[in-house]
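**Student:** output the structure for:
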Amino acid sequence: MKIVIGNDHAALEMKREIAEYLKGKGIEVLNVGTDSPERYPYPLAGYHVAKTVAEGGADCGIAICGTGIGISLAANKVPGIRAFACSEPYSSEMAKRHNNANVLCFGARVVGTELAKRIVDAWLNAEFEGGRHKERVDMITELERNGRLEENRL
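**Tutor:** This is a model prediction of the structure:
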């Protein structure tokens, strides 16, 4: 498995720790974030993570900024990306099981390293359930492509 990881300046240390954690699990990690404490825009980091996943350069991605919110908003602008900001393991697991989320985002100023590892593990260990959830993910894809949904899908 290959995971792309990106960050802004607020998440430099968190990115390093999570990348090492993943490598320790035998996961290949591609770094597209900043390695400098100098100001770095989270939209750029989110875009690079999302673009890498969307183009097939990685199986999935992790994007980290101060809160996880801004970077997830940016990542979700890339077609094919289902990014989510998360601060606890249950929602992380459900994002994969029900939404087949492909980019996990969290905030270095919101969660500590050990909690971040639990969030990552919950997401990576979960499997997409398909079925009725696939129908809903397909609706999200339709919305992304067309900018609308047909009401008769209720």
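
**Student:** every contact and neighbour count from this point should use C-alpha atoms.
**Tutor:** OK.

**Student:** and the strands in the chain, which stretches?
**Tutor:** 2-7, 28-31, 60-65, 83-85, 103-107 (DSSP state E).

**Student:** what does the fourth one rub up against?
**Tutor:** Judged by Cα atoms under 8 Å, 6 or more residues apart in numbering, the contacts made with strand 83-85 from elsewhere in the structure are 68-69, 72-73, 75-76, 95, 101-107.

**Student:** pick the one among those residues closest to Lys134.
**Tutor:** For those, the minimum distance to Lys134 (Cα to Cα) is 11.5 Å, reached by Ala101.

**Student:** what is the neighbour count of that closest one?
**Tutor:** Ala101 has 21 neighbouring residues, counting by other Cα atoms under 10 Å.

**Student:** surely it and Asn76 touch.
**Tutor:** No: using Cα atoms under 8 Å, Ala101 is not in contact with Asn76; the gap is 10.5 Å.

**Student:** shared neighbours of these two, anything?
**Tutor:** Joint contacts of Ala101 and Asn76 (Cα under 8 Å, 6+ apart) are 82-83.

**Student:** re earlier: neighbour-wise, give me the winner out of the contacts of strand 83-85.
**Tutor:** The residue in the contacts of strand 83-85 with the most neighbours, by other Cα under 10 Å, is Cys105 (32 neighbours).

**Student:** want to put them side by side, so please do this one too:
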Amino acid sequence: MIAIGSDHGGFELKGHIIEHLKEKGIEVKDFGTYSEASVDYPDCAKPVCKAVLDGECECGILICGTGIGISMAANKFKGIRAALCGDVFSAKMSKEHNNANIICMGGRVLGRELANMIVDTYLEAEFQGGRHADRIKKIHEIETM
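**Tutor:** As a prediction, the model looks like this:
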């Protein structure tokens, strides 16, 4: 199951991504927001991050206006590796090299089709391990400092 959440700036794109994933037969848990009323992106990142960390969902998608704020908030959670993705190559590398467990996008900067391609690419990619696993271990070591 994929966790998804957004603030008001990502609300519209979130709806399109949910439709896209459901059409592909992928189960999605929507953690809100549920309207375009103004909300704070850290509050929207929290339940998605917790669902990923608790194993309730295998990975997550977070969306705010630019993707920047929500990715910053998500990366404050120990064990979360949230990658801001604005293109397909970054989405692929975020999984293959960085083993990102959440991708973040900007609802005000990405079109629907590109966002769908980013999501598909991320979900289809696989972590390559090896030297990349050593680097992920170093990230986790930083979290304990």
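
**Student:** returning to that earlier point: ok, the contacts of strand 83-85 of the first structure vs Asn125 of the first structure, which is closest?
**Tutor:** For those, the minimum distance to Asn125 of the first structure (Cα to Cα) is 11.6 Å, reached by Ala95.

**Student:** apart from its neighbours in sequence, what residue is nearest that closest one?
**Tutor:** Ala101 (5.5 Å; Cα to Cα, 6 or more residues apart in numbering).

**Student:** same check, this time on Ser6 of the second structure
**Tutor:** Closest to Ser6 of the second structure by Cα to Cα, 6+ apart is Ile63, at 4.5 Å.

**Student:** what residues are up against the one you found?
**Tutor:** 5-7, 9-11, 13-14, 70, 104-107.

**Student:** kindly recompute the last result at 7 Å.
**Tutor:** 5-7, 10, 14, 70, 104-107 (Cα atoms under 7 Å, 6 or more residues apart in numbering).

**Student:** please name whichever of the strands of the first structure is nearest to Val137 of the first structure.
**Tutor:** Between Val137 of the first structure and the strands of the first structure, the shortest gap by Cα to Cα is with strand 83-85, which sits at 12.4 Å.

**Student:** where do the helices sit along the second structure?
**Tutor:** Assigned by DSSP state H, the helices in the second structure fall at 11-23, 41-53, 68-74, 88-96, 112-124, 131-143.

**Student:** state the distance from Tyr47 of the first structure to Ser87 of the first structure.
**Tutor:** Per Cα to Cα, to the nearest Å, Tyr47 of the first structure is found 21 Å from Ser87 of the first structure.

**Student:** check contacts around Tyr40 of the first structure.
**Tutor:** Applying Cα under 7 Å, 6+ apart, the residues near Tyr40 of the first structure are 8-9, 34.

**Student:** neighbour-wise, which of these leads?
**Tutor:** Taking other Cα under 10 Å as the neighbour criterion, Asp8 ranks highest of the contacts of Tyr40 of the first structure with 27 neighbours.

**Student:** what's the closest of the strands of the first structure to Gly147 of the first structure?
**Tutor:** Closest among the strands of the first structure, once you apply Cα to Cα, is strand 83-85, at 17.7 Å.

**Student:** how much does the closest one stray from the second structure?
**Tutor:** On superposition with the second structure, the average gap between strand 83-85 of the first structure and its aligned counterparts reaches 0.6 Å (mean Cα distance after the TM-score superposition for the first structure).

**Student:** distance between that strand and the chain's centre?
**Tutor:** Distance, stretch centre to chain centre, for strand 83-85 of the first structure: 5 Å (Cα atoms, centre = their mean, to the nearest Å).

**Student:** many thanks, have a good one.
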